[in-house]
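Engineer: output the structure for:
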Amino acid sequence: MAFEGLSDRLQQSIQKIKGKGKVSEQDVKEMSREVRLALLEADVNFKVVKDFVKRIRERAVGEEVMGSLTPGQQVIKIVKDELTELMGGNESKIAVAQRPPTVIMMVGLQGAGKTTTTGKLANLLRKNYNRKPLLAAADVYRPAAIQQLETLGRQLDLPVHAQGTEADPVDIAKQAVEKAKEEHHDYVIIDTAGRLHVDGELMGELQRIKEAVVPDEIFLVVDAMTGQDAVNVAESFDEQLDVTGVLLTKLDGDTRGGAALSIKAVTGKPIKFAGMGEKLDQLEQFHPERMASRILGMGDMLTLIEKAQTQVDEKQAKDLESKMRNASFTFEDFLEQMAQVKNMGPLDELINMIPGANKMKGLQNASFDDKQIVHVEAIIQSMTKAERQDPSLMNASRKRRIAKGSGRSVSEVNRLLKQFEDMKKMMKQMSNTKGKKGKGMNFPFM
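Structural biologist: Just a heads-up that it's a prediction; the model follows:
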């Protein structure tokens, strides 16, 4: 999970001060020291850390905290506010040209995930904003890059403008823009060449493309796992091209998070999108406030709701609610729900978006293996239609048949049946309680 180490350290640091009825300067000093160490361990730029901790300390010993009835909570709010500001404050929206098409140049070093991110961005523009993008293959030095973009185009059913490896990248970019005008595309996304390191030849070519097509956005694609080097790369590209925003890849990986926390402060350029997985729909708009909440263990319900809205069918959801109320929820309904949850992303990531989930009994330090969903699916799919509709039909021989068909044990089949019945009872209880006076049970995640 992104920022996992940093998140744990920061939460430990602020937890000590959270419930205090009175906060002394010494308390703030100790917390500041721990926050400073946590950020440095996460590979955040030293100067950025110094300024960040200084601002927290100055605000935390001011009147807004010392005069507050809940000083511990006020300090945590200050840390969250400053963390949000460090990552850019508000989310930065993508540009829209007055006259289509909006032209986007994708730049970055080789290996940062530029070509894949180009496809992801086009997919996001089409799905979330109902736009009609055209992809342009301007990396002529790597035939594999052109082939990869064309493959992505076929997978996403999006057009790709390619002229092979012999054409001039500047001409490819210009002709792609002309084609977009003729075919009424909203966006042109130009996948440019990369190098293993920044050099004059690469920058010269990128500057010529920039002059030829006058892009509305120049997005620098940066691998979040490169840590502090990502900030140095961002500075180099920005000096030469005046980039308009950063797209972080692999933010879901085993990264310490230093790049995300340093880039905006060092370059002044906002992080606009973040890659949260390998799938083509796992590119998200970067929301600094939501990311700060995730890092501090406060959850991210807005992103969770947005994910649900894109994956959950509204009619199915209403039908499901009705079935919960009268306890007619079946294993077939359960299968449908699992399919939708799987499309929303890894389970541990979804759980961490629920406010306070990391403090809930049973969820603390729990690991969520997505393979378990596969095992459950195998058991349910080994049932007959009648058994899925009415689990009370299950007897010993049926259970043995299901276990054999799914490759699981009889005890796993029994466990699933018990969990399913417990879940049905809980759902009915919750639905009935919500019906009384319009109030639900006081679950922290509902």
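Engineer: use CA for all of it now, contacts and neighbours both
Structural biologist: OK.
Engineer: excluding residues flanking it in the chain, which one is nearest the residue nearest the centre of the chain?
Structural biologist: The centroid of the chain falls nearest to Met276 when counting by CA atoms, centre = their mean (4.2 Å). Nearest residue to Met276, sequence neighbours excluded (CA to CA, 6 or more residues apart in numbering): Asp252, at 4.7 Å.
Engineer: enumerate every residue touching the one you found.
Structural biologist: Listed by CA atoms under 8 Å, 6 or more residues apart in numbering, the contact partners of Asp252 are 1-2, 275-277.
Engineer: quick one: what helix or strand has it in it?
Structural biologist: Of the helices and strands defined by DSSP states H and E, none includes Asp252.
Engineer: now the helix or strand hosting Gln372: buried residues?
Structural biologist: Using DSSP H and E, Gln372 sits within helix 371-381. By neighbour count with 16 or more other CA atoms under 10 Å, helix 371-381 contains the buried residues 373, 375-381.
Engineer: repeat for stretch 202-219
Structural biologist: Counting neighbours by 16+ other CA under 10 Å, stretch 202-219 gives 202-203, 205-206, 209-210, 213-219 as buried.
Engineer: which of those residues fall in helices?
Structural biologist: 202-203, 205-206, 209-210, 213 (DSSP state H).
Engineer: mind putting those residues into a markdown table with distance to Asn123?
Structural biologist: Below are those laid out as a markdown table (distance: CA to CA, whole Å):
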| residue | distance to Asn123 |
| --- | --- |
| Leu202 | 27 |
| Met203 | 28 |
| Glu205 | 27 |
| Leu206 | 24 |
| Ile209 | 24 |
| Lys210 | 23 |
| Val213 | 22 |
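Engineer: please identify which pair of those residues lies farthest apart.
Structural biologist: Leu202 and Val213 (16.9 Å; CA to CA).
Engineer: distance of the residue of the chain positioned farthest from its centre from Gly258?
Structural biologist: Centroid-distance maximum for the chain: Ser397 at 44.9 Å, with CA atoms, centre = their mean. According to CA to CA, to the nearest Å, Ser397 and Gly258 sit 56 Å apart.
Engineer: mind listing the strands for the stretch 151-300 of the chain?
Structural biologist: 160-161, 187-191, 217-223, 245-249, 271-275, 283-285 (DSSP state E, counting those that start in this stretch).
Engineer: alongside the first, I'd like the structure of this one:
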Amino acid sequence: MFESLTARLESALGQVRGKVRLSSRLVDETLGEVRLALLEADVNVEVVNRLLGRIKKKSVGTEVQKSIVPGHKVIKIVHDCLVETLGTETVPLVVSAKKPQVTLVVGLQGSGKTTSAAKLAYHHQSSDRKVMLVAADLVRPGAVEQLMELGEGIGIPVFAGRDRNPVAVVRKALQQAGRTDVDSVVVDTAGRTQIDRALMTELGTIARVSDPDEVLLVLDAMTGQQAVAVAQGFQENINLTGVLLSKLDSDARGGAAISVREATGAPIKLVGTGERPGDLEVFHPDRMASRILGMGDIITFFEKAEQAMDAKRAEEMADRLIRNQFTFEDYIEQIKGMRKMGSSGELLGMIPGLRPAPADIQAVDQEIRRSEAIICSMTPSERTNPRIINGSRRQRIAKGSGTSVQDVAFLVKHFGRLRSVFQSLSTGGPGGAPPRLPKALTALSQGGLLGTLTAPGKGGQSRNRPRPAGNAKKPRTAKKRQKKKKR
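Structural biologist: Predicted structure coming up:
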């Protein structure tokens, strides 16, 4: 997410690091690079000018305290101004006492409107609300069938109707929702390849019939500043309450995300971050600004962890770790839990200070898949007690998992190191304080499951990692060569 923009901004802001005072000339040079980075990211020109104006006004003449790293002060100024551009604060979905609560999902064809409607319905269902989807897109071939398939996959009923008039479909759907005590109705309206009068007339009629509490415009995040023109076109004809940015996980530039709120005033309420039904997040301007600047988003990281892991099961696993009863069954459960949280690249991008290259992310994914394959090729007794894995067992596991004997041996050793770390944590010293806590935590970060995530290769060590400088292999002496020949 925003990989290219983040890299350019980090490079531009690197010019001010180490400066005690920010002069007007230095600020102009830095802002010139920032401006170029934003324009290349397809951010709206007017939005770029307003953002840079705010940054320059706050930066010129700023004294950097001795206790603060100068670069941090500059980044904070840019961060604060970027948050202001993105919307200052989180705007929640409208909550109404009316029943059913109606949400119209509008947008152009190809923006991900129908998929986003299903995700929104799933989002409401996750809040213990009874939800109904309405298939009112009667223009695009296959739209009704697509929504019905999506609804079946998430267990939400879809009202299709037999009418070819979308207004009649919506009217009958609301009547049925009232009879079946539905809490929320999500209406997937028809889109067009471009904004036209027929589309707006139809949406206006549906809005009068349904009296919606929320009208969300779905915009494709990858369309850049073109999204601004689309939002303005809809805003002139229908009363939008917010924007849902789809396909944000595939956007490397961030032009639409930065431009829409500032240019139109319509708040971004939700963002699509994947293909799964649950990949819909509430938009937090401050967290998004942190991601764009490469500062991570640790709050969202922990929120995803809480959603992916059952609280009771997590407590049981923590107890097993402390008691040194952690097995390969628990290890693979952790891997599956991380997959529920999202892709490796997405998770690593949320951790402050970690912005790995695509090649490193691929290495991490490959290592996780290899570990999972090896564990799945073990017998239940081998997963519970890895000490019984001898040479013949390693060969069988390697053959079954499509890996090498060395891969199996390393994973078993890696797992043993992880268990020893937690054993040292539970040993305790005088007064009950763990004497080896700092050392244990260091080992955990380098060799545990966290180490598998944060560095490619085995336990943070790449398979083909070059020998560090100064540790070059010494050539054999004549005496050693002679001994080797005798052997």
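Engineer: TM-score of the superposition?
Structural biologist: Overlay of the two chains. TM-score (TM-score structural alignment, normalised by the length of structure 1): 0.92; 438 aligned residues with a CA RMSD of 2.4 Å.
Engineer: most tightly surrounded among the strands of the stretch 151-300 of structure 1?
Structural biologist: Most buried of those, by mean neighbour count (mean count of other CA atoms under 10 Å): strand 187-191, with a mean of 28.
Engineer: and that strand, how far from structure 2 on average?
Structural biologist: Superposed on structure 2, strand 187-191 of structure 1 shows a mean distance of 0.7 Å to its aligned residues (mean CA distance after the TM-score superposition for structure 1).
Engineer: which part of structure 2 matches that strand?
Structural biologist: Taken onto structure 2 by TM-score structural alignment, strand 187-191 of structure 1 occupies residues 184-188 there.
Engineer: how about Val271 of structure 2, what's its partner in structure 1?
Structural biologist: In structure 1, Val271 of structure 2 lands on Ala274 (TM-score structural alignment).
Engineer: my guess is its match meets Phe286, correct?
Structural biologist: Yes - the criterion here is CA atoms under 8 Å, and Ala274 of structure 1 meets it with Phe286 at 5.8 Å.
Engineer: excluding residues flanking it in the chain, which one is nearest the match of Val271 of structure 2?
Structural biologist: Leaving out its chain neighbours, the residue that sits closest to Ala274 of structure 1 by CA to CA, 6+ apart is Leu248, at 4.7 Å.
Engineer: do you know how far the alignment partner in structure 2 of the one you found is from Ala478 of structure 2?
Structural biologist: Using TM-score structural alignment, the equivalent of Leu248 of structure 1 in structure 2 is Leu245. Leu245 of structure 2 sits 69 Å away from Ala478 of structure 2, going by CA to CA.
Engineer: can I assume Asn324 of structure 2 sits in a strand?
Structural biologist: No - with DSSP: H, G, I helix; E, B strand; the rest coil as the criterion, Asn324 of structure 2 is located in coil rather than a strand.
Engineer: trace it over to structure 1, please.
Structural biologist: Per TM-score structural alignment, Asn324 of structure 2 is aligned with Ala327.
Engineer: could you do Gly296 of structure 2 as well?
Structural biologist: Match for Gly296 of structure 2 (TM-score structural alignment): Gly299.
Engineer: nearest residue to Asn432 of structure 1 other than its sequence neighbours?
Structural biologist: Arg325 (6.9 Å).
Engineer: looking at it, the residue nearest to the centre of structure 1 is touching Glu284, isn't it?
Structural biologist: Yes - between Met276 of structure 1 and Glu284 there is a contact under CA under 8 Å: 7.1 Å.
Engineer: elements contacting the longest helix along structure 2?
Structural biologist: Longest helix in structure 2 by number of residues (criterion: DSSP H): helix 405-427. Here helix 405-427 of structure 2 touches helix 311-322, helix 391-401, helix 437-447, going by 3 or more CA pairs under 8 Å, 6 or more residues apart in numbering; DSSP states H and E.
Engineer: and the contacts of it?
Structural biologist: 321-324, 326, 328, 371, 374, 386, 394-395, 397-398, 434, 436-437, 440-441, 443-444, 447-448, 458-459.
Engineer: residues contacting the aligned partner of Met31 of structure 1 in structure 2?
Structural biologist: Correspondence of Met31 of structure 1 to structure 2, assessed by TM-score structural alignment: Thr30. By CA under 8 Å, 6+ apart, the contact list for Thr30 of structure 2 reads 12-13, 15-16.
Engineer: next up, the contacts around the corresponding residue of structure 2 for the residue farthest from the centre of structure 1.
Structural biologist: The alignment partner of Ser397 of structure 1 in structure 2, by TM-score structural alignment, is Ser392. Taking CA under 8 Å, 6+ apart, we find Ser392 of structure 2 in contact with no residue.
Engineer: now for the match of Asn324 of structure 2, how many residues are close by?
Structural biologist: Ala327 of structure 1 is flanked by 18 other residues according to other CA atoms under 10 Å.
Engineer: any idea how far Glu63 of structure 1 is from it?
Structural biologist: The gap separating Ala327 of structure 1 from Glu63 of structure 1 is 54 Å, by CA to CA.
Engineer: Thr117 of structure 1 and Gly277 of structure 1, how far apart?
Structural biologist: In this view, Thr117 of structure 1 and Gly277 of structure 1 are 11 Å apart by CA to CA.
Engineer: nope, Ile56 of structure 1 is what I was after
Structural biologist: Taking CA to CA, one finds Ile56 of structure 1 at 33 Å from Gly277 of structure 1.
Engineer: which one of these two has more residues nearby?
Structural biologist: The neighbour comparison of Ile56 of structure 1 against Gly277 (other CA under 10 Å) goes to Ile56, with 24 against 17.
Engineer: my read: the more buried one touches Ile78, true?
Structural biologist: Yes - contact between Ile56 of structure 1 and Ile78 holds when scored by CA under 8 Å: they sit 6.6 Å apart.
Engineer: overlap in contacts of those two?
Structural biologist: Between them, Ile56 of structure 1 and Ile78 share no contacting residue, judged by CA under 8 Å, 6+ apart.
Engineer: return the residues in contact with Ala373 of structure 2.
Structural biologist: 401-402.
Engineer: what's it aligned with over in structure 1?
Structural biologist: So, by TM-score structural alignment, Ala373 of structure 2 is matched to Ala378.
Engineer: still on that earlier bit, filter the contacts of helix 405-427 of structure 2 to the buried ones?
Structural biologist: For the contacts of helix 405-427 of structure 2, buried by 16+ other CA under 10 Å: 321-322, 324, 326, 328, 371, 374, 386, 394-395, 397-398, 437, 440-441, 443-444, 447-448, 458-459.
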